[in-house]
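*Asks:* Generate a structure from the sequence data that follows.
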Amino acid sequence: MAILGWLRDPRAPRVCVISGDEGCGKSLFLAWLAEQATRPDVVVERRVHGLVPLAGQSALTASWLLAEQLGSAARAPGDLIATVAADRRRTVIVLPDLHHSAAPEAVEELICALARFEQVRLIVETREVSAELSALSPAVMDLRAAQWRDEESYAVWAASAPSPEPDVPSGGQQAAPDLDDPSSVCDIDPVQVTALYELSEESHGGLRAAWLRAGGALTRPCSPAERALMLWAALGDDADPRLADELQALAHSEGWAVRWKRVRGDISPPWPGPALALSIGVCKTSGSVAVLDHQGIVRLVAAGNGEAHGRLPHAVSGATAVAFGRDGDLTVLDGHGRMTLQHSPTAPRFTGIASLLETESKPLEQLVAAVEGSATAVACVGGALAYGDGAGAVRVMMLNGGTIDVAHEALHEGAVTGLAGLELAEGAALVYSGGQDGRVRMWAPGRTPLASALRERNCPVTALSAARTPDGPVLVIGWEDGLVEYSAVEAEPAARFFRPGAPVRSVAALANGDVMVGTDEMLVCLTPS
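*Replies:* Down below sits the predicted model:
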């Protein structure tokens, strides 16, 4: 088959256009290709990584659906393009029904942008090859031409193949949703809702902004209750106040409630900025959560309601992570893997004569000063300092009298991307690590780590947090595809999940069982219900 030869040929054009009139077999051909590409034993050169039927899709919804299949939480075509550009692995994408898309020109612009990358191969189905596609110098298979048809083989395969969908736009018969009604938009085809919100110039009480903010999480296969929860979390403070109550009622079966939230543009209380990293204050008098933004500024907010508690006086350029120490000070990790120690304004300090006697460096300060090499993740676990590196190793440092004990273990293939821990009896630590390899490992320094991963997905870990709650220890994992996973450590209940819609930058498990999730657009605190 010619298309298989095209996929194997490194010199072939990056784009192959399947064209022809209605009824010429384009849909059957692509159904056959998808069948071949999804077999367990398919060779790498023939594997398809993304398949998005474009009927009824805009460039935005096509990007959302394709991002989901590629393991990303991209929120816009530009985000998808950046994600694909950064991944140098071979990526084959099939896009049927371009001629039935809701915005062919915008979708073609997306196709042209993806075609720039050497690792990408695109198979696009359309009735006629446009000037924009022709400019890509694609391979063209016009199925009206006899050279592409083996009638005898085609007849044998077609007789056993499932009937293809009609060559008409999908979803056209569904009733139009009421864009002001949460129940309606949560229950109707989400692609149709997105298209209508894209075209609308009204706010619809704040539902439009919340829908577009939640992004591709809403177009995934999910229940109306799940969509209601995601919309509830994404509502801005300028939304109709009745919407939160309506969405809460619709989301009651999801097992989560929104305790508080701050989204981009909120004024009262103000949005603290992109939540690149989070850390819970372990100093009992603090009750603060450190929120690190993209400018290296660390703001402090109240764990219970998100109110501002101030900010650290010095920004750290290129900061990537932050960790509260036991005494209330914070360790900030920059993009070069260097740690600095900063004092939290909410932490207690000695006064009077006691302050004059406070001359010795603090335990955390000594541990930070002893760090060697570049770190990629950091966590404070009781009196210990844990950090990971780009080679997948985790080190745990602890003061022992006048010396520093260091435990070391290679736990991941590739960089460590998240660390969390729980303090055990007698000062021992239990450390959880997440990596670029998509694994979450558990390790008690001084002991052999578990041979198998606690969790493993074909998706890197972006954030990790652990806490002791009234119901026992919990672990929260943020994944690169936008999934947040919450589960008990010492029990086997079904895990809880949440998708904010945007890439998950940070998570924080609170001692009362709540969970904070940070993205570039919002900071939301969820409570199990």
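
*Asks:* From here on, just use CA atoms for contacts and neighbour counts.
*Replies:* Fine.

*Asks:* Assumed residue 365 was part of a helix.
*Replies:* Yes. Secondary structure of residue 365 (DSSP: H, G, I helix; E, B strand; the rest coil): part of a helix.

*Asks:* My read is that it contacts residue 339, right?
*Replies:* No. With contact defined as Cα atoms under 8 Å, residue 365 does not reach residue 339; the gap is 10.2 Å.

*Asks:* Who has more neighbours out of those two?
*Replies:* A direct count of neighbours by other Cα atoms under 10 Å for residue 365 and residue 339 places residue 339 higher, at 22 against 17.

*Asks:* give the contact list for the closest residue in space to residue 521 that isn't next to it in sequence.
*Replies:* With sequence-adjacent residues excluded and distances taken as Cα to Cα, 6 or more residues apart in numbering, residue 521 is closest to residue 264, at 5.2 Å. The contact partners of residue 264, by Cα atoms under 8 Å, 6 or more residues apart in numbering, come to 236, 271, 273, 521-522.

*Asks:* With respect to residue 81, which of those is nearest?
*Replies:* residue 521 (19.3 Å; Cα to Cα).

*Asks:* run this one through as well so I can compare:
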Amino acid sequence: MRGTVWAAANQLGVVAGTPAELQSALLSGAPRILRLGQPGQDPDAVGELARILREFGHVRVVVEEAVDSGPPAREPVDLADPAAVCAAEPLGITAAYERDGGAYGGLRAAWLRAGQALIRDQEPAERALALLAALPASAGPHLRAALTELAAGARWSVVWTRGPDDTEPPPPGPVAALTVSAGRLLVAGRDGAVRHLDAEPHTAPLPGRVRAMAATGDGTLLLLDERGRLHTRGPGSRLTAAVTATLAAHPGTALAATGDIVLVGDRVGSVHAFGPAGLHQAAPHSGRVTALSATGTLVCSGGADGAVCLWTPGNAPLPDPLTERACPVVALHAAPTARGPAVAVAWEDGLVELHHPGPGEVRAFRPGPAIRAVAVLQEGQLALATDEMLVALRPA
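*Replies:* Below you'll find the model as predicted:
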């Protein structure tokens, strides 16, 4: 069933691993058409998923008769052999791992964690990279080494990972937000507990779940909760107090900070920059602002409209977006490089891109699960967080 659900989710541009998660992901959008029954999909799973979604009533399901024009059935794949697994037909591997509960040195757990990305058409090296990023900490060194060798042709390499089964350093838990302060990665859990990567939490939990995090130039931590209210940890200032009061009356949807400027997005597509020079505003998006980041004087905003826009407070936003897709932006982070700002963007369908300055300098990655937060680290590395893992990648 998982492979059928993942294929349906990829077709619809959402992230889901179960029929219930697929229904939940579809609730926020308009009714759509879903075509099931492509070659390689299990007919029983197709029929069951079609029945569930038809009862749900928010999607029109069309079951097509698959035409078997592929090669004859192959011998069973060795599920402990990473090279064979990465080169095999992915829906078949998914079904085999669902039937067989063996650990296979951690390969099965990694496949079932990253599976929605793995069933897409791609080279074996890209599958090996996604599996390497999803490996549990208990995976054997031989498996990690084998996947690293197989992933040598991918556009990324894995620098480090953290997951729920890590014991040392402490696991980050479900991550709600990432940012970089004084050159170090800060990780915020859903409850508002904030830590450096390899340290214990050093802030108290919030009364509500965290939506976004930012750090000001004086070291004050800013946390936006799910109701759009601002909470501060650290020295604070009259400016942060004023922004806190403003958001108590007019909740925000996104948050960022740069130097002594605090930026807030709202549900109608506007970005507000609060600073010593007063308030500057722009309206670059159609619909909710879903993510913000800033570096120097450059502000990056992402929206439910799928666009990433650039703005310098006091001026009009640039007329053309940095990038745009037919899918809401869920996370953003910008950081300076020697050639100009680099921008990491994550979308609701599980894709993350790192945009380097210069034409054609874009690298993409899909971890499989939904992405909750991103950050650009030193030397152009990319950190991304899902509900189960935190991964750092280096451009190859």
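
*Asks:* Any chance you could compute the TM-score here?
*Replies:* The TM-score (TM-score structural alignment, normalised by the length of the second structure) is 0.93; 395 aligned residues with a Cα RMSD of 2.2 Å.

*Asks:* if we can go back for a sec, take the contacts of residue 264 of the first structure and map them onto the second structure. Which survive?
*Replies:* Listed in the original numbering, the contacts of residue 264 of the first structure still in contact in the second structure are 271, 273, 521-522 (both residues aligned by TM-score structural alignment, their matches' Cα atoms under 8 Å).

*Asks:* okay, among the residues you listed, which ones form the most distant pair?
*Replies:* Using Cα to Cα, the two most remote members of these are 271 and 521, lying 9.1 Å apart.

*Asks:* got any residues that touch both of the two?
*Replies:* Shared contacts of residue 271 of the first structure and residue 521, defined by Cα under 8 Å, 6+ apart, are found at 263-264.

*Asks:* What are the boundaries of the helices in the second structure?
*Replies:* Under the criterion DSSP state H, the second structure carries helices at the ranges 2-12, 19-27, 43-56, 82-87, 90-99, 107-118, 124-134, 141-150, 238-249.

*Asks:* Which one, of these, ends up nearest to residue 276 of the second structure?
*Replies:* Sorting those by Cα to Cα, the top spot, which is the nearest, belongs to helix 238-249 at 7.8 Å.

*Asks:* Run through the neighbouring helices and strands of the closest one.
*Replies:* Based on contacts counted as 3 or more Cα pairs under 8 Å, 6 or more residues apart in numbering; DSSP states H and E, the elements that helix 238-249 of the second structure packs against are strand 230-233, strand 271-275.

*Asks:* my guess is residue 286 of the second structure meets residue 269, correct?
*Replies:* Yes. With contact defined as Cα under 8 Å, residue 286 of the second structure reaches residue 269; the gap is 5.4 Å.

*Asks:* who has more neighbours, these two?
*Replies:* Applying other Cα under 10 Å to residue 286 of the second structure and residue 269 shows that residue 269 carries more neighbours, namely 21 against 15.

*Asks:* Double-check the more buried one against residue 301; I have them as touching.
*Replies:* No. Taking contacts as Cα under 8 Å, residue 269 of the second structure lies outside contact range of residue 301: 9.6 Å.

*Asks:* Now do the shared contacts for these two.
*Replies:* Taking Cα under 8 Å, 6+ apart as the contact criterion, the residues that touch both residue 269 of the second structure and residue 301 are residue 289.

*Asks:* Would you mind finding the match for the residue nearest to residue 521 of the first structure in the second structure?
*Replies:* The equivalent of residue 264 of the first structure in the second structure is residue 164 (alignment by TM-score structural alignment).

*Asks:* can you check residue 219 of the first structure too?
*Replies:* Under the alignment defined by TM-score structural alignment, residue 219 of the first structure is paired with residue 119 of the second structure.

*Asks:* Can you report how many residues lie near the closest residue in space to its match that isn't next to it in sequence?
*Replies:* Closest residue to residue 119 of the second structure apart from its sequence neighbours, by Cα to Cα, 6+ apart: residue 90 at 5.1 Å. Taking other Cα under 10 Å as the criterion, the count of residues near residue 90 of the second structure is 21.
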